[in-house]
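[1] quick check, what structure comes out for this input:
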Amino acid sequence: MLYAAATAAEKRLNLRAGLASGTIQRFPGAFNPLSAKLIQAKGFEGVYISGAVLSADLGLPDIGLTTLTEVAGRAQQIARMTDLPAIVDADTGFGEPMNVARTIQTLEDAGLAGMHIEDQVNPKRCGHLDGKQVVDEETALKRIRAAVDARRDPNFLVMARTDIRATVPGDGGLDAAVDRAKKLVDAGADAIFPEAMATLAEFEAIRAAVDVPLLANMTEFGKSELFTVDQLAGIGINMVIWPVSLLRLAMGSAARGLDTLIGHGTLEPVLAEMQHRADLYELLDYESYNQFDTNVFNFQIKR
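    Okay, here's the model as predicted:
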């Protein structure tokens, strides 16, 4: 009922424990607070909040147009609805190192368990698109140092994402990613997010290079093959995200529903594909609100 029972501090401890457990942590991407509740109900270990999803939710492309206020506000709305730890995509930190520091404290206050900052230049783009550019090494390291220095809760996870793999052709890109990952860890990063790894062998190379938790991004229609959870666990990946998947599923279903409405004049043919009202009310814990007023939930729903 209302918001999650677990505190932000408890969620951060749970995230740390999960990453140290030896069991891969599965973090589907929530596109709104309700989907975060569904992720928890289905038994996943955490919730991911994608910058691409937050920008798409506003009808904008993922090129760094969202502000810290928008990201922190929406992330708070999502994180507070689940007892699971939530991590958020903080893009490039929303500015210079002093802005990164403010970003960290704002996201702490919003109740997040952690975040990641990438080494792209602005305007940034989706990590699985061509034509990315990354900042120089010193700038990337300054961002992480600023983030680590600014956090007040030492359990708030500061993850460094590097997009450098795709900026150098051939094996040179992987070598560059390994080198940068090592230096980001030395700068204080708690975990590494190597973006757009093409093969399991590339993930393995990063795994061999650093001794902090690693995240694998299994986004659809991108540079990486869609490896299974078992495949990723088998090479020592600690966390896997599916950042935009639920949004893609929802929007695909919505488009088909609108086509049905145009073609048939009714949504009767697709009722079986919809979440039933009874299931929605169960997910919302509607009945529990009767403790405030017994007239809140005094009806029955036929399935």
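[2] all contacts plus neighbour counts: C-alpha atoms, from now on.
    Will do.
[3] which residue ranges form the helices in the protein?
    For the chain, helices defined by DSSP state H occupy the ranges 8-19, 33-41, 51-57, 68-79, 97-109, 137-150, 171-186, 200-209, 229-234, 245-264, 277-284.
[4] now the ones you listed in TSV, with mean neighbour count and distance to Q291?
    What follows is the helices of the chain, written out as TSV (neighbours: other C-alpha atoms under 10 Å; distance: least, C-alpha to C-alpha, whole Å):
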stretch	mean neighbour count	distance to Q291
helix 8-19	19	26
helix 33-41	19	21
helix 51-57	20	34
helix 68-79	20	23
helix 97-109	20	30
helix 137-150	20	41
helix 171-186	19	49
helix 200-209	17	50
helix 229-234	14	41
helix 245-264	14	33
helix 277-284	14	15
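[5] I'd like the structure of this one too, to check against the first:
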Amino acid sequence: MPHTRTTPAQRRRALRTRLATGRPLVVPGALNPLSARLIQDTGFEAAYLSGAVLAADLGLPDIGLTTSTEVAARAQQTTRVTDLPVLVDADTGFGEPLGVARTVQLMEDAGLAGLHLEDQVNPKRCGHLDGKAVVDRPQMVRRVRAAVDARRDPDFLLMARTDARAVEGLDAAIDRARAYVDAGADAIFPEALADEREFEAFRKAIPVPLLANMTEFGKSPLLTTRTLEDLGYDIALYPVTLLRLAMGAVEDGLRTLAAEGTQESLLPRMQTRSRLYELLGYEDHTAFDTAVFDFAPPPAT
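    Have a look, this model is predicted:
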């Protein structure tokens, strides 16, 4: 069957090994399990599940309305169909600190390679919106420590995200990041940095892997992977790109269908039936089914 052919432990180790190369790991955000398979099929080495994308998929704003079990369920559906290591957005951890501990173990059980926790207050909001608020540093340190204590696989990547740049300034955000590393965070996600100088300042100050969030229409410049490599960043994240592309195409298609009364002009822009079937593994399913059911039942007596 065309499920993943690797174990969660193998995928976690693969992520750790890849991050140790010093080359930026380009990580697109999947919008559903099928798109995660396409991310793999087009040659990327990891995938991501965005909290904003999951919320949008449920018709909700990204303000902390989803639950840990909803996120874990989508994660399990995704890791089932790809051999790539998958990172997930765990928001603020869904509780203090026992909820954080439960979240870490739910995400481990879902087959993920790692997660990130952020230092926003609840209810949280998109990291590139104004009006954010962050918890005090000791409270976020407790979140990180709870995550570390709850983790059972030491290769499961625990990343701490700080949203403090927009609230307390760059220096405070760097100081927070240092504290989160001291608490056991394996990597740092500095959210909503304003320019290359700020990306560089984080790299000089923090000794663990760093993630650059290249989300569209946000507060950070859209830097190329070459620039991020020169700046020393380890992960280039594109969390919502596929959702925005897909929804833009869907909206255009609906308007065309309404205006023209047929989808015929849209056919060149569509994924073909044969390509979809290829991604879904129809041939593999058929071969497996034939191999299993290759006998005739005995005659009735």
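[6] closest to C126 of structure 1 out of the helices of structure 1?
    C126 of structure 1 lies closest to helix 51-57 among the helices of structure 1, at 7.3 Å (C-alpha to C-alpha).
[7] so which elements touch that closest one?
    helix 68-79 (3 or more C-alpha pairs under 8 Å, 6 or more residues apart in numbering; DSSP states H and E).
[8] which residues does the most centrally placed residue in structure 2 contact?
    What sits nearest the mean C-alpha location of structure 2, by C-alpha atoms, centre = their mean, is Y48, with 2.3 Å. Residues in contact with Y48 of structure 2 (C-alpha atoms under 8 Å, 6 or more residues apart in numbering) are 27-30, 86-89, 239.
[9] before we move on, back to that, and the helices of structure 1: which comes nearest Q120 of structure 1?
    Of all those, it is helix 137-150 that lies closest to Q120 of structure 1, at 8.4 Å by C-alpha to C-alpha.
[10] just give me the mean distance for that closest one relative to structure 2.
    Compared with structure 2 after fitting, helix 137-150 of structure 1 deviates on average by 0.4 Å (mean C-alpha distance after the TM-score superposition for structure 1).
[11] figure out how far that helix is from the centre of its chain.
    21 Å (C-alpha atoms, centre = their mean, to the nearest Å).
[12] L87 of structure 2: what's it in contact with?
    By C-alpha under 8 Å, 6+ apart, L87 of structure 2 lies in contact with 46-49, 112-116.
[13] what's around the residue mapped onto Y289 of structure 1 from structure 2, how many residues?
    Under the alignment (TM-score structural alignment), Y289 of structure 1 pairs with H285 in structure 2. If you count neighbours by other C-alpha atoms under 10 Å, H285 of structure 2 ends up with 13.
[14] grab the nearest non-local neighbour of H285 of structure 2.
    M1 (5.9 Å; C-alpha to C-alpha, 6 or more residues apart in numbering).
[15] residue contacts, the one you found?
    Neighbours of M1 of structure 2 in contact, by C-alpha under 8 Å, 6+ apart: 284-285, 288.
[16] just put these in CSV and tack on distance to E264 of structure 2.
    Converted to CSV, those look like this (distance: C-alpha to C-alpha, whole Å):
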residue, distance to E264 of structure 2
D284, 31
H285, 31
F288, 36
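[17] how close does the aligned residue in structure 1 for D230 of structure 2 sit to E138 of structure 1?
    Under the alignment (TM-score structural alignment), D230 of structure 2 maps onto G234 of structure 1. To E138 of structure 1, G234 of structure 1 is 33 Å away according to C-alpha to C-alpha, to the nearest Å.
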